[in-house]
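# sequence and predicted structure, then a few things I'm wondering about:
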Amino acid sequence: MPTRPEMLVQLEAGLRSRFFASVPKITKANRQGWTEDQHDLDRLSRALAAYTIVGCCRVDDAVAVGAITDGSDDHGLDALFFDRARSRLVCVQSKFKRTGAAPSQEEVQKTINGLRALRARRFNEFNEAVRNRLDEIEEALETPGIRIELHMSFLGDAMGPHAADDLNGYAAELNLLSLLFEWHTSGLGVVYNWLALEQAPASVDDQVVLENWAGVNAPRKAVYGQIRAAALAGLVENHGQALFERNIRLYLGTVGVNAAITRTVREAPNDFFYLNNGITIVAESIAQAQGDQRQCTFALTNCSIVNGAQTAGAIATATLGGHLSQEAKLMVTIIEIGGVAGDLGQRITKARNHQNVVRGVDFAALDPNQERLRQELAAAGAIYFYRPSAEAFARRDGAFSLEDAAVALACLRFKARSAAELLAAEVARRPRPSNAIDFVTTAKKEIGRLWDQGGALYGQLFSADLSGVRMYRLVKIYRFIDQILAGSEGAESSYQRRMFFRHGRYFIMAFVAHRSLDVIEKPQLELSVEEQALLSQRTNQLSELIYSTSEPLQGYKGYLGIFRNLTDAQPLADTVLQRLAAEDVQPVARPALPPV
């Protein structure tokens, strides 16, 4: 679970990306003289009001923006929406205050008085934005059984006691005979959960027709038979990536064998069944329609293709060239895993995919922690690819892969520790503390071990307490420092110094992180100009310190050997740590006092 500052970062990023294009700065007379920061907070408050309508009423962003009534003479009502399906008039008062301060008692009283005016039909007291919604407001007020539902939306968790008493008093006043009014606190935790739920994968429920099929009932239900390639392409077209939610990889595009699959299904449809391995689907439940062994329809609940993403994607690609022959068929196995399946789905995915050429990073995609991180980042407008796909191959700003994250975490997440510190923990029989030097030497020597889910390093890198915001920031810092060090390598004329910057890059980063907790630990997505300048200065300074410390080692081993072996890198790290400690205790030079 992300920290409160990290939740706030994700929410703010989401509000800006989704609503700022349609929630402009207000330039009316009552806003004149405002600073840009005040206008920015005002836009965030109105965006929060709109998103509260989205979260409460499950409408799209454009509809919610149309419900904004914030402005002069809004009487404390920042958004209004008639939810006909649930017989309620939803009203919002929103406050975007990063301190988390809730609406004050005075602000709550203003809203209560606004609701009184609304119920009394004193519409002339309201601004134009409210009056523009009079048709739906009057319809709502005249609907029997309607209730007014007020949401106090802000960045804290609870209303103040006096403000809450006033709201409860107003509820008691109205609800003598029927439920006419209720109020809710939509604090940061509630709003963040709306964001997270939006990013959850959609459940795929659909039907498939199997030909020449058979099945088993024990120890669990499964059916297997032929499916037409055109029908499979239709599933992919209808559901997209959601159909591969439990797979270790998404479709990788028309590369290698995928191009051959596309060609075969079009040019040799009668042979396709014999040349293709088929696909495997898991489903929460399988329901059989009336049919015979020759052909039958099966309804699948919460289903996913766990093996055969490349086959399914290639067949869908083949349909771009025209309709597929009805003779093109392939084998499909469908296994019912139930609603509470434990690790059965993962075991099926692993077993079925071990028959193909896969990498350790592919199976890391089965870690539910990776999906949590993807959802957190998606809520903030960032794209995280933890499963290989065609999209993941294209490196661009605002998007990164599991491999990118693993290297950034290895270089920047952990403290550099001395051999003496590690030995002390061993003597005291304490768990060995995480040591940045372990990670950077592994990254240099055998980078695949970083994302091997069964290895000792993966769990430390992608631990349950790692948030999406922190991971994104570390990737940003990694990319920034990497550019600096790549530039330093390219600018050097000395072969020895070029090799230092090429092979020592991860090691240098570990020490930049060691000395930059003030930058690393901030819960922001982006780096400020000041932070970039600070990191650039420290990178250059530490590079020179590490280079001068490593020069004596050049007599017997090159930089590639030094930075990929712990037996060489750890003593070097010890010396660097000693030099940094000595710098820290040196007295600061002070200017001489003028003579008395």
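Looks like it arrived, so ask away.
# okay, CA-based contacts and neighbour counts for the rest of this
OK.
# what about the closest residue to D568 other than its chain neighbours, helix or strand, and which?
Leaving aside its chain neighbours, D568 sits nearest to I562 (5.2 Å; criterion: C-alpha to C-alpha, 6 or more residues apart in numbering). Using DSSP states H and E, I562 maps to helix 559-564.
# report all helices and strands that the helix or strand just after that helix contacts.
Moving toward the C-terminus from helix 559-564, the next helix or strand (DSSP H and E) is helix 566-585. In this structure, helix 566-585 packs against helix 419-427, helix 436-445, helix 529-550, helix 559-564, with contacts taken as 3 or more C-alpha pairs under 8 Å, 6 or more residues apart in numbering; DSSP states H and E.
# what about 6 Å?
Here helix 566-585 touches helix 559-564, going by 3 or more C-alpha pairs under 6 Å, 6 or more residues apart in numbering; DSSP states H and E.
# strands along the stretch 251-400 of the chain, start to end?
279-283, 285-288, 295-301, 304-307, 329-336, 383-385, 399-401 (DSSP state E, counting those that start in this stretch).
# before we move on, back to that, count of neighbours near the residue nearest to D568?
If you count neighbours by other C-alpha atoms under 10 Å, I562 ends up with 22.
# isn't it right up against Q570?
No: counting by C-alpha atoms under 6 Å, I562 sits too far from Q570 to count as a contact (9.4 Å).
# common neighbours of these two, please.
Taking C-alpha atoms under 6 Å, 6 or more residues apart in numbering as the contact rule, I562 and Q570 touch no residue in common.
# this is the comparison structure:
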Amino acid sequence: MSIARDAERFARQVRIALERDYEQHLDIADVAALGEAERTPRVRSRALSALAVRAVTGFTAENAAACVIDGGKDQGLDAIAITTNPAHVYLIQSKWSDTGKARLDRGAARDMIVGLDLIDQELFDRFNARGERLAEEASRLMFEEMAPATLVVALMGTDKPGPGATQMFEDARHKYNKNGPFLDVCYLHAEDLAQQVRADLAPAPLNLEVEMERWHKHDGLHESFQGIVRVEDIASWYQGHGSQLFHLNIRNPLGATRTNAGIVKTLLQSPASFWYFNNGITLLCDTIQARYRSQSAPQGGRVALTAVNASIVNGAQTVTAIAEAIKTDPGAAGHAYVSVRVIATQGVAAFAKDVTEATNLQNRVEPRDFVALDLVQSLIRDDLAAELDKEYTIKRGAPDPAPESGCSLAEAAAALACFHPDAAHSSRLTKSSELLWERGVRGTYDVLFRTRPSAHLVWRSVLTVRAVRAALHESRSTREGRAAALAQHGAYVIAHLTMQLLGRDDIEEPGCDWDMEVLQRVPETANAVLAWLIHHIDAECGESAQIGRTLADAAQVSKLAGLVLRDAGTAAAVPVLQAAYVKVPRPRKPRRPNTVPYLVTAQAIAEGTALVYDTPYSTEREAEELISWLAADPRRRQATWINDRKRPILWAADKTQYSPSGLIREMWRLAAWKKQPVANQGTTRWRIEGGETLWELALRLQSAEDSLENE
């Protein structure tokens, strides 16, 4: 990504934060009567000054805004911030630019130094009312407590100040530092200010209290303690901190699973055996503060540890199962103990990553889990939150956001694969979404994420793929045979071609009206792409070529994609589907096998696979009735697949197994939907995380079998 694009991205992120967090606290009475075109940049510049104050002092947004003096008689200073512990004076000037091109010239630097000189000479009455009060307090601190001062230049741009401005600051440093260090200069550029915005969106570091018995200490390269901890203490961690406990883990707890159910059963029925049956918990932290019951004989009693900036990197399932058991019967489960290791990494990120990976190899870990440790994923999450106010779930086991609120890493990766100009990546998706996580020269993951995609690119790609899938579903009643199979197997390839035709040039432009310019054109384009694609498959591969096998051949798909883009990009008429591909009323065929027994028999879904409630096939009324009820508890959208022919869905909200339709009825009942339909197709409402609904998966597999039988 170019420096110019980076600067624009930083400016967008900062602008959103200024409007959301700072502008409400500013005194703007002197500019209230101005027109919007003149008022907005002044208010934004003042808010930027407040953000700069927060960046150098740690003040709250409200207290930082109180330091802003920008306006008439500000004497070249936009803000004066004072800290007392340690004593320090910050004199701030900010320059805003919507495009990230702000610069500081020689005159602005001179004005800042004039403001410093007036404070040093105690000419406080030269400032406006707020500036006079703050300048006097700054002078007192500088004289009585020998507080140093820093000139802070906050630029919404990436260019360094020019030589004229730099020389002005150097002359001032020479003047004020003759008798010892007093004056310094600090530059905050666009990236620094955006980093502060992202840091403010991140959760605060977690310090965890650990009471450990029968412990021993290891004084190797990294200080560590190992011992046993009461499970009721573990439950209190989860009750107080939730998923923040696992922020360094490769995945969040996977919700309701048979394994977790077994842990709960042991705790409730045989708590004394729990320590023997469980592998324990590994907790990483920056540093450990230990308090011994006895200094002369510390091993004789408990040790109280404070784990600074802590995270559980192995044992997430154990923690959540313990919390569930304590909630069910604290009297029984509370007698158990669990083994815990606490390791201090001293902030060494590479060591923390190695420990996280190594300790998770004993459990079933998928390639996606290790991808969650990639720094670029955290940066994408921060960008989506800062620029678009969207959620981005990275770890397997974390609940997918509501569709309107964001997306998961799995959905984003699939969408970016479709956006990529090489059709081979969307072809690979027809085989398995697991291919998204392959690393290395030939792997898809590094191609998609090596250069960090922007927030707009990620979100708009996701929206477009969703729109293509919805369009294909909407027109499904018009197709049959190979055309229907193409829509089932080739949704990602069709999405790729649709995006190449509609959405490449402006996808990263913030001002683009994506809904009007792209999404509204998706249905017509997607159906035209399908017609062109089946036309070229028949012509190139023959009308007997099996659709699924053809789409899984990356080289063949790349060739077909070139032909479709060549023809669909012209004014040529869209091919008319031949009669064999158009659905007409016919005698009913033998009924297809029921979805759930079919999927279980075919072993199509791995035990423990995460499912999410989604509404692509529900009515608009259903979505309206359930939206607030679902939002009240994220677990209501979560479930786990169990290979059970009758009740394959283990619902996270109550840890009970249901049939797909039975669970939907229960959800409608709990949501108090009084005018609910009599029947529902539950398999269309539960989706494999980042993939198809249960119904779509069964239909695709059954269609593939039919095609093979007819060959």
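Yes, it's here. Owing to the predicted nature of the structure, the values given are computational and were not obtained by experimental measurement.
# TM between them?
Put the two chains on top of each other and the TM-score (TM-score structural alignment, normalised by the length of structure 1) is 0.78; 556 aligned residues with a C-alpha RMSD of 4.1 Å.
# related to what we said a few turns ago, ok, average deviation of the helix holding I562 of structure 1 from structure 2?
Superposed on structure 2, helix 559-564 of structure 1 shows a mean distance of 4.3 Å to its aligned residues (mean C-alpha distance after the TM-score superposition for structure 1).
# mind putting the strands of the stretch 251-400 of structure 1 in CSV, mean neighbour count and distance to N270 of structure 1 included?
Below are the strands of the stretch 251-400 of structure 1 laid out as CSV (neighbours: other C-alpha atoms under 10 Å; distance: least, C-alpha to C-alpha, whole Å):
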stretch, mean neighbour count, distance to N270 of structure 1
strand 279-283, 23, 18
strand 285-288, 16, 27
strand 295-301, 18, 18
strand 304-307, 26, 22
strand 329-336, 23, 8
strand 383-385, 22, 36
strand 399-401, 20, 39
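# which one of the ones you listed lies nearest to F19 of structure 1?
strand 383-385 (18.5 Å; C-alpha to C-alpha).
# which bit of structure 2 covers that closest one?
Strand 383-385 of structure 1 lines up with residues 391-393 of structure 2 when matched by TM-score structural alignment.
# can you list the strands of the stretch 251-400 of structure 1 in JSON lines and add distance to A29 of structure 1?
What follows is those, written out as JSON lines (distance: least, C-alpha to C-alpha, whole Å):
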{"stretch": "strand 279-283", "distance to A29 of structure 1": "60"}
{"stretch": "strand 285-288", "distance to A29 of structure 1": "61"}
{"stretch": "strand 295-301", "distance to A29 of structure 1": "57"}
{"stretch": "strand 304-307", "distance to A29 of structure 1": "56"}
{"stretch": "strand 329-336", "distance to A29 of structure 1": "64"}
{"stretch": "strand 383-385", "distance to A29 of structure 1": "40"}
{"stretch": "strand 399-401", "distance to A29 of structure 1": "41"}
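# out of those strands, which comes closest to D165 of structure 1?
Closest among the strands of the stretch 251-400 of structure 1, using C-alpha to C-alpha: strand 383-385, at 43.3 Å.
# have a look at how far, on average, that closest one is from structure 2.
Averaged out, strand 383-385 of structure 1 is 2.6 Å away (mean C-alpha distance after the TM-score superposition for structure 1).
# mind giving me the packing neighbours of that strand?
strand 399-401.
# average offset between the strand it packs on and structure 2?
With mean C-alpha distance after the TM-score superposition for structure 1, strand 399-401 of structure 1 averages 2.4 Å from its match.
# looking at structure 2, where would I find the counterpart of that strand?
By TM-score structural alignment, strand 399-401 of structure 1 lines up with residues 406-408 in structure 2.
# which residues does the helix of greatest length in structure 1 contact?
Secondary structure assigned by DSSP state H gives helix 468-491 as the longest helix of structure 1. Under the criterion C-alpha under 6 Å, 6+ apart, residues L373, E376, L377, A408, R498, F501, L525 lie in contact with helix 468-491 of structure 1.
# from S94 of structure 2, how far off is the residue nearest to D78 of structure 2 when sequence neighbours are not counted?
Excluding the flanking residues, the one nearest D78 of structure 2 by C-alpha to C-alpha, 6+ apart is D70, at 4.2 Å. Distance, D70 of structure 2 to S94 of structure 2, by C-alpha to C-alpha, to the nearest Å: 10 Å.
# do the same with P205 of structure 2
From P205 of structure 2 to S94 of structure 2 the distance is 30 Å (C-alpha to C-alpha).
# same check on I627 of structure 2?
On the measure of C-alpha to C-alpha, I627 of structure 2 and S94 of structure 2 end up 43 Å apart.
# name the residue in those two with the higher neighbour count.
For I627 of structure 2 and S94, the more surrounded residue by other C-alpha under 10 Å is S94, and the numbers stand at 28 against 12.
# distance of the more buried one relative to R5 of structure 2?
21 Å.
# again, but for R476 of structure 2
Where R5 of structure 2 is concerned, R476 of structure 2 sits at a distance of 41 Å (C-alpha to C-alpha).
# where along the stretch 51-200 of structure 2 do the helices fall?
61-65, 106-120, 129-144, 163-176, 190-201 (DSSP state H, counting those that start in this stretch).
# okay, the ones you listed, which one's buried deepest?
Stretch with highest mean neighbour count among the helices of the stretch 51-200 of structure 2: helix 61-65 (a mean of 21; mean count of other C-alpha atoms under 10 Å).
# how far does that one sit from its chain's centre?
Its chain's C-alpha centre and that of helix 61-65 of structure 2 lie 28 Å apart, by C-alpha atoms, centre = their mean, to the nearest Å.
# could you do stretch 325-343 of structure 1 as well?
On C-alpha atoms, centre = their mean, the centre of stretch 325-343 of structure 1 falls 29 Å from the chain's centre.
# span of it from start to end?
First residue to last in stretch 325-343 of structure 1 (C-alpha to C-alpha) measures 38 Å.
# then stretch 52-62 of structure 1?
13 Å.
# again, but for stretch 513-530 of structure 1
16 Å.
# just to revisit the earlier point, tell me the spacing between the residue nearest to D78 of structure 2 and E366 of structure 2.
The value you get for D70 of structure 2 to E366 of structure 2, if C-alpha to C-alpha is used, is 54 Å.
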